[in-house]
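Visitor: Got a predicted model here, sequence first, then my questions.
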Amino acid sequence: MGEGRRRLQRLTGGWGGLALQVGLVAVLVATAWWMGHNAEVNMQTRGVASGFEFLDRPAGFDITQTLVPYEPTDTHRRVFLVGALNTLLVAALGIAAATGLGLLAGVLRVSRNYLARTAATAYVELARNTPLPVQILVWYNLMLVAPPPKDALGIDGLIFLTNRGLYLPKPVFNAEGGIAFAAAGAAVVVGALLASWLKRRRTFTGHAPSPRWGWALALAGVVAALVATGNPTGFDLPHLEGWGFTGGVSLAPALTALWAALSFYTGGFIAEVVRGGLNAVSPGQGEAARSLGLDEGQALSLVVLPQAMRVIVPPLASQYLNLTKNSSLAVIIGYPDLVAVFAGTSLNQTGQAIETLALVMVFYLVISLSISAFMNWWNSRSAVWAVSR
């Protein structure tokens, strides 16, 4: 009993602290109830509908870009799904590109090469010190003045940039593609589990084989799956036909501009995060690596960067969250993300602002918490990995 009271004392500060916390919770609950009741009464007085029944009504408008089938006769529930997928698409593309760009610029910021260091510094200052909405408009106008399809900017006949968008190769799968991917996925899972087990056993005993054997098994399994099913993958390449391009995957000008702006803007902040992480590692670590015969690239990737990850990952999570939430600025150039189609068009048609905005807030909250949870897991893994190496 005495132990329970001491624990209560530590958690709440005693009976007085507990009473204060209970009172605060009661005030918050009462305030939330009052606001909800007040909103309900006011909406009933003005004849404004409430509830989520509007989700099952026909939307009645078209959406220019969809990742799933959509027709104007579909419901607002379908509009929410389409907008959410479009938001996740640009966020995923932006996170991937910004990470690569930021990592490169951050490494160049600590380079001994004067020109590379100066160029990276200029990029970081430009990206960090200009407003994101302005950058979005700049990239969008650059897309509008890009060459027409007949004069498209191309890379080895695989990628083409025009004023109608960005055209990329499209993966094509035959009937055995599903089997191949299932077998390859199983091989990756088994290889990852084996690598994790070998790593733990090697840590405790010091005699287990290298964890790389697990990843080697995963790679061998993927290759075997592709070979056994006749390599069931190919690419549909974009090509000029008539007045435009056909084949491949086309990214609309709004999506391309938004992707470029988010990547360029966030990449500048990630570069500073990477630079700070690299500078947090003692210079003696790199000098010791070079004294053992490692070149600059090996010393960076094998010695300095693994230790810097413990400093880089926590603020990197904040940049990923910022990029995801900044994607809501897509409405500036008409990209049909969740805010534009659901918190915009659907809200205007139904007039149910509280419900639509609440759903949008819940969506961003879930995505943000998911990113935070993944980055926290990655941070714990990178810290252990850096120590074990």
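Guide: Yes, it's here.
Visitor: make it CA atoms for all contacts and neighbour counts henceforth
Guide: Fine.
Visitor: Enumerate every residue touching G191.
Guide: Listed by Cα atoms under 8 Å, 6 or more residues apart in numbering, the contact partners of G191 are G214, W215, A216, L217, A218.
Visitor: Any chance of those in JSON lines with neighbour count as columns?
Guide: Listed next are the contacts of G191 as JSON lines, based on neighbours: other Cα atoms under 10 Å:
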{"residue": "G214", "neighbour count": "24"}
{"residue": "W215", "neighbour count": "21"}
{"residue": "A216", "neighbour count": "15"}
{"residue": "L217", "neighbour count": "18"}
{"residue": "A218", "neighbour count": "24"}
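Visitor: okay, pairing it with this:
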Amino acid sequence: MNAQVPDKIPFFRDPSKLSVFYQIMTLLGVVLLSYYLVSNTLANLERQSISTGFDFLGKEAAFEIGESLIDYSAADSYGRALIVGFLNTLIVSFIGITLTVLLGTVIGIARLSSNWLVAKLSAIYIEVFQDIPVLLQLFFWYAFFYEILPTPRQALAPLPGVFLCNRGLIFGVPHFHLAYIYAAIAFGAGIICVIFITRWSHKRQDESGKIFPLIRVSAVILVGAPLLAWLLGGAPAEMNVPALKGFNFKGGVTISPEFTALLLGLVLYTAAFVAEVVRAGIQSVSKGQREAAMSIGLKPAHVLNLVILPQALRVIVPPLTSQMLNLTKNSSLAVAIGYPDFVSVAGTTINQTGQAIEGVALIMIVYLIFSLSTSAYMNWYNKRIALVER
């Protein structure tokens, strides 16, 4: 008896073919919609005699920027002005993320302290700074510097050569010398050396169970190597100390009120959320882990560093990444207090050139780069600390 050949499924009833068809039609619809929007926008811009493209980046900016990590003047191009804004945003984000992780970790651990006062103060900090919008916090710190702090003539001097006033934080720095370059190189080499020692110590501990004094050795390397390079370079000690001349200080380094207010607002606000992330991550580790570690004689500090935190990090890292991204994106609020970040510089550029589409596109691209870079690094770190199943 011949086997019956199944009937061929019609196209409109074949799920696999229909799914491909729907995806093609969706893609085609997106392409057509994009073409319509772009062509319509270009036609409207041409009708209103508005130039398009990025040729304006090479034209003279003709506006000053209060703070810059590189040399800049009003005679420079819009492109260089945007680079200044990019670097300003980068430095605020980098320093802010570093301080936020450190402060949030300390407060999160303190939130679980057995000391009643420490735990309550940490809880109050978290509740207060989480419930106040970050923009209001920026306004508060900005007003603190300009309304509460004294003028340069009555500047506070908490330390010799350090002054705090409504012009910002002013402090002395060493005069340039090659010895400091050598010290910086030695510090970088020390970091690389510590990374290799850390890997070796962990491997040694896994194989033999012996604990290597990693923290003390790392501290000696990171402090001793730059110090030795500084001594070999001639041990220069000349300082560029600020001095009051007229209505302001001359010399040294000045950290502006805008930068400080932005950094304080972002760090204190985001650290409250990071503290909750750290607290939740620590509490996710079962009590049996702590009890087992204490039963073999480990000190509380070793229990936290060697047993609790390594396991908690696998829970902490994903939400911590979100908080890092939030801090970077919230840095765009700097325009509200006059700090020249990328959004502020791009806004001035748009106002002068009238090329809003290109300016907004650059803002989107820059923050996309920041976000993707942070996510890529944290995803790499998350995979590195992930548990490997056997």
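Guide: On my side now, so go ahead. For clarity, every value in this text was computed on a predicted model and none was experimentally measured.
Visitor: from the contacts of G191 of structure 1, which is closest to A84 of structure 1?
Guide: Distances from A84 of structure 1 to the contacts of G191 of structure 1, taken as Cα to Cα, are shortest for A218 (33.0 Å).
Visitor: tell me which residues in stretch 170-181 of structure 1 are buried?
Guide: Buried residues in stretch 170-181 of structure 1, counting neighbours by 16 or more other Cα atoms under 10 Å, are found at K170, G177, A180.
Visitor: Just the ones of those in helices?
Guide: Within the buried residues of stretch 170-181 of structure 1, membership in helices is found for G177, A180, as judged by DSSP state H.
Visitor: Which of the buried residues of stretch 170-181 of structure 1 sits closest to N376 of structure 1?
Guide: A180 (32.4 Å).
Visitor: For the closest one, which non-adjacent residue is spatially closest?
Guide: A225 (5.4 Å; Cα to Cα, 6 or more residues apart in numbering).
Visitor: quick one: what helix or strand has the one you found in it?
Guide: Under the criterion DSSP states H and E, the helix or strand holding A225 of structure 1 is helix 212-228.
Visitor: what's near enough to touch the residue nearest to A180 of structure 1?
Guide: A225 of structure 1 is in contact with A180, F181, A183, A184, counting by Cα under 8 Å, 6+ apart.
Visitor: Name all residues that make contact with the counterpart of L104 of structure 1 in structure 2.
Guide: In the superposition onto structure 2, L104 of structure 1 corresponds to V106 when matched by TM-score structural alignment. Taking Cα under 8 Å, 6+ apart as the criterion, V106 of structure 2 is in contact with A275.
Visitor: Next one: V106 of structure 2 from S344 of structure 2, what distance?
Guide: According to Cα to Cα, to the nearest Å, V106 of structure 2 and S344 of structure 2 sit 33 Å apart.
Visitor: One more: N88 of structure 2?
Guide: Counting by Cα to Cα, the separation of N88 of structure 2 from S344 of structure 2 is 10 Å.
Visitor: Which residue ranges of structure 1 form helices?
Guide: Here structure 1 has its helices, by DSSP H, at 2-12, 14-45, 76-109, 114-128, 132-144, 177-205, 212-228, 253-280, 283-291, 296-299, 305-326, 338-340, 347-350, 353-388.
Visitor: Using a markdown table, please lay out those together with distance to W243 of structure 1.
Guide: Formatted as a markdown table, the helices of structure 1 follow (distance: least, Cα to Cα, whole Å):
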| stretch | distance to W243 of structure 1 |
| --- | --- |
| helix 2-12 | 71 |
| helix 14-45 | 53 |
| helix 76-109 | 27 |
| helix 114-128 | 36 |
| helix 132-144 | 17 |
| helix 177-205 | 33 |
| helix 212-228 | 37 |
| helix 253-280 | 17 |
| helix 283-291 | 55 |
| helix 296-299 | 46 |
| helix 305-326 | 35 |
| helix 338-340 | 30 |
| helix 347-350 | 37 |
| helix 353-388 | 39 |
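Visitor: Which one of those helices lies nearest to L161 of structure 1?
Guide: Taking Cα to Cα as the criterion, helix 132-144 is the member of the helices of structure 1 that comes nearest to L161 of structure 1, at 8.6 Å.
Visitor: Now do the closest one against helix 253-280: the angle between them, please.
Guide: Note on geometry: by axes from the mean of the first three to the mean of the last three Cα atoms, to 10 degrees, helix 132-144 of structure 1 and helix 253-280 are set 130 degrees apart in direction.
Visitor: S49 of structure 2: neighbour count?
Guide: In terms of burial, S49 of structure 2 registers 9 neighbours under the definition other Cα atoms under 10 Å.
Visitor: That one matches what in structure 1?
Guide: Across the alignment, which pairs residues by TM-score structural alignment, S49 of structure 2 is matched by G47 of structure 1.
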